[in-house]
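> Provided below are the primary sequence and the corresponding predicted coordinates.
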Amino acid sequence: MSNKTSLFEILKVSFQLGLTSFGGPVAHLGYFHEEYVKRRKWMDERSYADLVALCQFLPGPASSQVGMGIGYMRGGVLGAILAWLGFTLPSALGLTLFAYLCQGLDVGGMGWIHGLKLAAVAIVAQAVWGMGKNLIPDRSRATIAILTCITMLLFNSALIQVALIVAAGLLGSWLYKNAASVTISNAQIEPAATSSNHKKLAICCLIAFFGLLVLLPLLRSVYPSQWLAIIDSFYRSGSLVFGGGHVMLPLLEKEVVPSGWMGQEQFLAGYGATQAIPGPLSTFASYLGFVIHGWGGAAVATIVIFLPAFLLVMGALPFWEMLRKQPKVRGALLAINASVVGILLAALYDPVWVSAVKTPGDFGLALALFGALIYWKLAPWIVVIAAAGGGMLLTFI
């Protein structure tokens, strides 16, 4: 197979997955396993498990990072870009179109939009529920989550979020240095990735990741412009996502609402709509970018929010064997994951709950939607559609 044909196949397969992958990051990994491992046999079971472990270890949207990693193994850097593009494009276009259609509408006064906000309550509550069971299984990590939540509620700012994540990492590297464990395989993800050329590329990507994280806020303060502000805000949000795409909610809210780019009504309506389409949750940035600065804003926000994930995957692949054996690093991750549960719990209250639940009817619908997700196991897109209909009915009560 020629390289050109191989690259086209990467794009085609990832685009098909982007059209059909409903259900969030965990479901995406199942779709990837079925397509890439079982059906196409692009990699074996152990290599796939190792790649998933790496991407869950790194900050960023795990399912998108797994797709980038598979594309990288299949077709190099261009393969990684095409795998991301194919998987992301359907949902990015869908959310941008949704934002376009909502232009000029009074989102606060529309029943179905209010229903989307109540869907966000149920979906974030489901995320907190699931992450809590998996990431805070003991008293010490539950304490970290609770203290993080209380601190976020009392001192609600983007800077506090970053400080809490850093503090949790430092605490975890000491507290869990002996108890930390990560389930990993013994397989190398990709032997070629350890070559000197790959390591040089990896080092450049890591330098770029940290360099942009420091440089963009400085440039924004020296050369104030909306475009630079968009790039800085979305890059920083994409850099600090531990624990899944839902964690972007509080990060992005702190960037786009206090700045006056949009109101909380618009923000939560877009978040609710994000649950109804296939593909990665991070394409919520496409909706936000369009609201801020039209089609160009949607394109820039989408690319920039995924850029940190791309740089980290390219930078970490050759060094994963060494990195995963460091107990302090694994211990830091355990505490960071606990802290992000607390951050998401705080976001469930403010802005999600306080902006959406105003009446007993609102609470009842949100509770019914939560039950549909947790106990009836309905797909999120079905719940979102039901929420829009329920929101319309509430306007007549």
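Yep, that arrived. Numbers count the residues shown, from 1 in each chain.

> contacts, neighbours, all on C-alpha from now
Fine.

> list the buried ones in the helix or strand where Trp84 lies?
Here Trp84, judged by DSSP states H and E, is contained in helix 62-101. By neighbour count on 16 or more other CA atoms under 10 Å, the buried set for helix 62-101 is 62-77, 79-96, 98-99.

> against which helices or strands is that helix packed?
Under the contact definition 3 or more CA pairs under 8 Å, 6 or more residues apart in numbering; DSSP states H and E, helix 62-101 sits against helix 3-20, helix 25-32, helix 45-57, helix 264-274, helix 284-316.

> would a markdown table of those helices with distance to Phe209 be doable?
Listed next are the helices and strands packed on helix 62-101 as a markdown table, based on distance: least, CA to CA, whole Å:
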| stretch | distance to Phe209 |
| --- | --- |
| helix 3-20 | 25 |
| helix 25-32 | 23 |
| helix 45-57 | 16 |
| helix 264-274 | 27 |
| helix 284-316 | 6 |
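
> which helices and strands does the helix or strand following the helix holding Trp84 pack with?
Moving toward the C-terminus from helix 62-101, the next helix or strand (DSSP H and E) is helix 111-135. Here helix 111-135 is seen to pack against helix 264-274, helix 327-347, helix 354-356, helix 360-374, helix 380-394 when contacts are counted using 3+ CA pairs under 8 Å, 6+ apart.

> count the neighbours of Val354 for me.
Residues near Val354, counting by other CA atoms under 10 Å, number 12.

> my bad, should have said Ile385
Residues lying near Ile385 (other CA under 10 Å) number 19.

> for Arg324, same thing?
17.

> what about it, distance to Gly364?
Distance of Arg324 to Gly364, given as CA to CA, to the nearest Å: 45 Å.

> the host helix or strand of Arg220 vs helix 62-101, what angle?
For Arg220, the host element (DSSP H and E) is helix 196-222. Counting by axes from the mean of the first three to the mean of the last three CA atoms, to 10 degrees, helix 196-222 lies at 40 degrees to helix 62-101.

> sorry, back to before: in CSV: the helices and strands packed on helix 62-101, plus mean neighbour count and distance to Leu348.
Output for these, formatted as CSV (neighbours: other CA atoms under 10 Å; distance: least, CA to CA, whole Å):
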stretch, mean neighbour count, distance to Leu348
helix 3-20, 18, 28
helix 25-32, 17, 19
helix 45-57, 20, 23
helix 264-274, 25, 11
helix 284-316, 24, 17
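
> any idea which of those gets closest to Ala127?
helix 25-32 (11.1 Å; CA to CA).

> setting aside sequence neighbours, what's the nearest residue to Ala379?
Counting by CA to CA, 6 or more residues apart in numbering, Gly23 is the residue found nearest to Ala379 once chain neighbours are left out, at 6.2 Å.

> now do Phe306
Spatial nearest neighbour of Phe306, excluding adjacent residues (CA to CA, 6+ apart): Gly238 at 6.3 Å.

> below is structure B, check it against A:
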Amino acid sequence: MKNQTRLGALLEILMISTRLGLTSFGGPVAHLGYFHTGYIRRKKWMDEKSYADLVALCQFLPGPASSQVGIGIGAMRAGAIGGIVSFIGFTLPSVIALILFALLLNQLDVSNAGWIHGLKIVAVAVVAHAILGMSQKLTPDLSRKALALLALVVTLLWQTAVTQVGIILIAALAGFILFKNHAESEDAEICVPISKTFATVCLVLFFSLLVLLPLLREATALNWIAMFDSFYRSGSLVFGGGHVVLPLLEREFVPTGWLSEEAFLAGYGAAQAVPGPLFTFAAYLGAVMSGWQGGLLATAAIFLPAFLLIYGTLPFWDSLRRNPKIKGALMGVNAAVIGILISAFYHPIWTSSILAPIDFAFAAVLFSMLVYWKLPPWVVVLTGAAGGWLIGLV
């Protein structure tokens, strides 16, 4: 019976994550909005505070933050296998699309299609909905509103990954000072069915691969090890999401002659047109260099650090977040995350999507469909694609 229950949980994770993987356009901040709608508001798999704390943890870790949040939710639901299933559902649609693009569709230009613009407008509605919901819980008083405002202003004016990490550290210190004696009634326990021994092994493996892969690359001169090393390092050393990893990947593969600048840019355009995490751009690069096998190898290599880090930290995270000395710091971080989300909502989501009054009007309609009429996100996505196509004809 227990196995049947576990199998049922895994199938449910796969179904919901696949639906999100097929409909989650708009980049990492939009993905957090889709997760909030699908996993928290609709399925109620965890409370708002636990979700916010998980987002805060993933903001601290290098790698694709939205993918790590999805892996973490799956792991809390059904253990390490649940995290893998959640990742597969969310990531596989865009991996398949980008590998096919690399193999068959390199003459197709979809970057300026009207329906793509419509999907960007959907992201505006989804992220706005998520920010409103999370801000009510995470910035209820003036002190936390001030921290969110500080994070918003700083990350808008200085748009670098270092700025984002720095403002989170400052908010943690401010939260520790301001809220260390603050008592919150809602502090649900995060259940993570992963042992601390397994977590320790994951952390050791993460750092070991970071050191050993370059040595193995030099010792063997095998192409597949060189590819794995380049993608693994890119996934391990980047803060700030998918757009930040692009220059790292460009430096790894274009100057060395693995692929041309034109092929790199064509794949980047395609990556903007598919749902799911932008890190799946690695699947395109791998497929251009070594066929579909290279696409799968690149995907595994660039996302492996995300798995090792999230599995390595989650079992220790609940005890840390429940520690009275850490709670105040987390309250400050969560407030700063709201400011960072609003900053990313403006740029790049708003600035690349709302280009004319008709775009704003359409975004208001989509927002109303999601918030007031409570239509499923996939209906809103299809409406956005169709509306974007019609707007393109006007």
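Received, thanks. In this text, all values refer to a predicted model and were calculated from it rather than measured experimentally.

> how alike are these chains, TM-score-wise?
After superposition, the two chains reach a TM-score (TM-score structural alignment, normalised by the length of the second structure) of 0.70; 336 aligned residues with a CA RMSD of 4.0 Å.

> test my guess that Ala287 of the second structure contacts Phe101.
No. Ala287 of the second structure lies out of contact with Phe101 (CA atoms under 8 Å); the separation is 9.1 Å.

> circling back: correct me, but the residue nearest to Ala379 of the first structure touches Ile382?
No. Assessed by CA under 8 Å, Gly23 of the first structure is found out of contact with Ile382, at 10.3 Å.

> and the residue sitting nearest the centre point of the second structure, what element?
The structure's the second structure has its C-alpha centroid closest to Ser66; by CA atoms, centre = their mean the separation is 1.6 Å. Here Ser66 of the second structure sits within helix 65-104, counting by DSSP H and E.

> not counting its neighbours along the chain, what's nearest Phe290 of the first structure?
Nearest non-adjacent residue to Phe290 of the first structure, counting by CA to CA, 6+ apart: Ala298, 4.4 Å away.

> if I look at the one you found, how far off is Gly289 of the first structure?
The gap separating Ala298 of the first structure from Gly289 of the first structure is 4 Å, by CA to CA.

> now Ala168 of the first structure
Distance, Ala168 of the first structure to Gly289 of the first structure, by CA to CA: 31 Å.

> repeat for Ile189 of the first structure
Note on Ile189 of the first structure: its distance to Gly289 of the first structure, by CA to CA, is 35 Å.

> ditto for Pro59 of the first structure
Distance from Pro59 of the first structure to Gly289 of the first structure, by CA to CA: 22 Å.

> same question, Gly361 of the first structure
In terms of CA to CA, Gly361 of the first structure sits 32 Å off from Gly289 of the first structure.

> and Val357 of the first structure, by the same measure?
Distance of Val357 of the first structure to Gly289 of the first structure, given as CA to CA: 26 Å.

> next one: Phe396 of the first structure
Distance check for Phe396 of the first structure against Gly289 of the first structure: by CA to CA, it reads 33 Å.

> cool, Gly23 of the first structure as well?
Relative to Gly289 of the first structure, Gly23 of the first structure is positioned 23 Å away (CA to CA).

> could you do Ala180 of the first structure as well?
According to CA to CA, Ala180 of the first structure and Gly289 of the first structure sit 39 Å apart.

> again, but for Pro217 of the first structure
Distance of Pro217 of the first structure to Gly289 of the first structure, given as CA to CA: 18 Å.

> same question for Gly297 of the first structure.
4 Å.

> which neighbours do these two share?
Ile230 (CA atoms under 8 Å, 6 or more residues apart in numbering).

> would you confirm that Asp232 of the first structure contacts Ser221?
No. Assessed by CA under 8 Å, Asp232 of the first structure is found out of contact with Ser221, at 10.4 Å.

> the two - which one has more neighbours?
Asp232 (25 against 11).

> excluding its backbone neighbours, what's nearest the more buried one?
Leaving aside its sequence neighbours, Asp232 of the first structure sits nearest to Leu216 (CA to CA, 6+ apart; 5.4 Å).

> okay, now the one you found: neighbour count?
The burial count assigned to Leu216 of the first structure is 18, neighbours taken as other CA under 10 Å.

> so what's it up against?
With contacts defined as CA under 8 Å, 6+ apart, the neighbours of Leu216 of the first structure are 228, 231-232.

> swap in Leu240 of the first structure?
Contacts were defined as CA under 8 Å, 6+ apart; by that measure Leu240 of the first structure touches 59-60, 162.

> can we see that at 10 Å?
Shown in contact with Leu240 of the first structure (CA atoms under 10 Å, 6 or more residues apart in numbering): 58-60, 161-162, 165, 213, 247-248, 251, 308-309, 340.

> and what of Ser66 of the second structure?
Ser66 of the second structure neighbours (CA under 10 Å, 6+ apart): 27-33, 35, 55, 58-59, 72, 241-242, 276-278.

> and the residue lying closest to Ile99 of the second structure once chain neighbours are set aside, how far from Gln136 of the second structure?
Spatial nearest neighbour of Ile99 of the second structure, excluding adjacent residues (CA to CA, 6+ apart): Tyr284 at 5.1 Å. Separation of Tyr284 of the second structure from Gln136 of the second structure (CA to CA): 39 Å.

> can you pull the contacts of the corresponding residue of the first structure for Gln164 of the second structure?
With TM-score structural alignment as the criterion, Gln164 of the second structure lines up with Gln161 in the first structure. Going by CA under 10 Å, 6+ apart, Gln161 of the first structure touches 148, 151-152, 155, 167, 240, 250-251, 254, 339-340, 343.

> quick check: the helix or strand Gln161 of the first structure falls within compared with the second structure, mean distance?
According to DSSP H and E, Gln161 of the first structure maps onto helix 158-175. Superposed on the second structure, helix 158-175 of the first structure shows a mean distance of 1.0 Å to its aligned residues (mean CA distance after the TM-score superposition for the first structure).

> so Phe303 of the second structure touches Phe279, yeah?
Yes. Between Phe303 of the second structure and Phe279 there is a contact under CA atoms under 10 Å: 7.8 Å.

> got the contact list for the most far-flung residue of the second structure relative to its centre?
Distance from the centre of the second structure peaks at Ala219, with 34.6 Å (CA atoms, centre = their mean). Contact analysis of Ala219 of the second structure by CA under 10 Å, 6+ apart lists Leu213.
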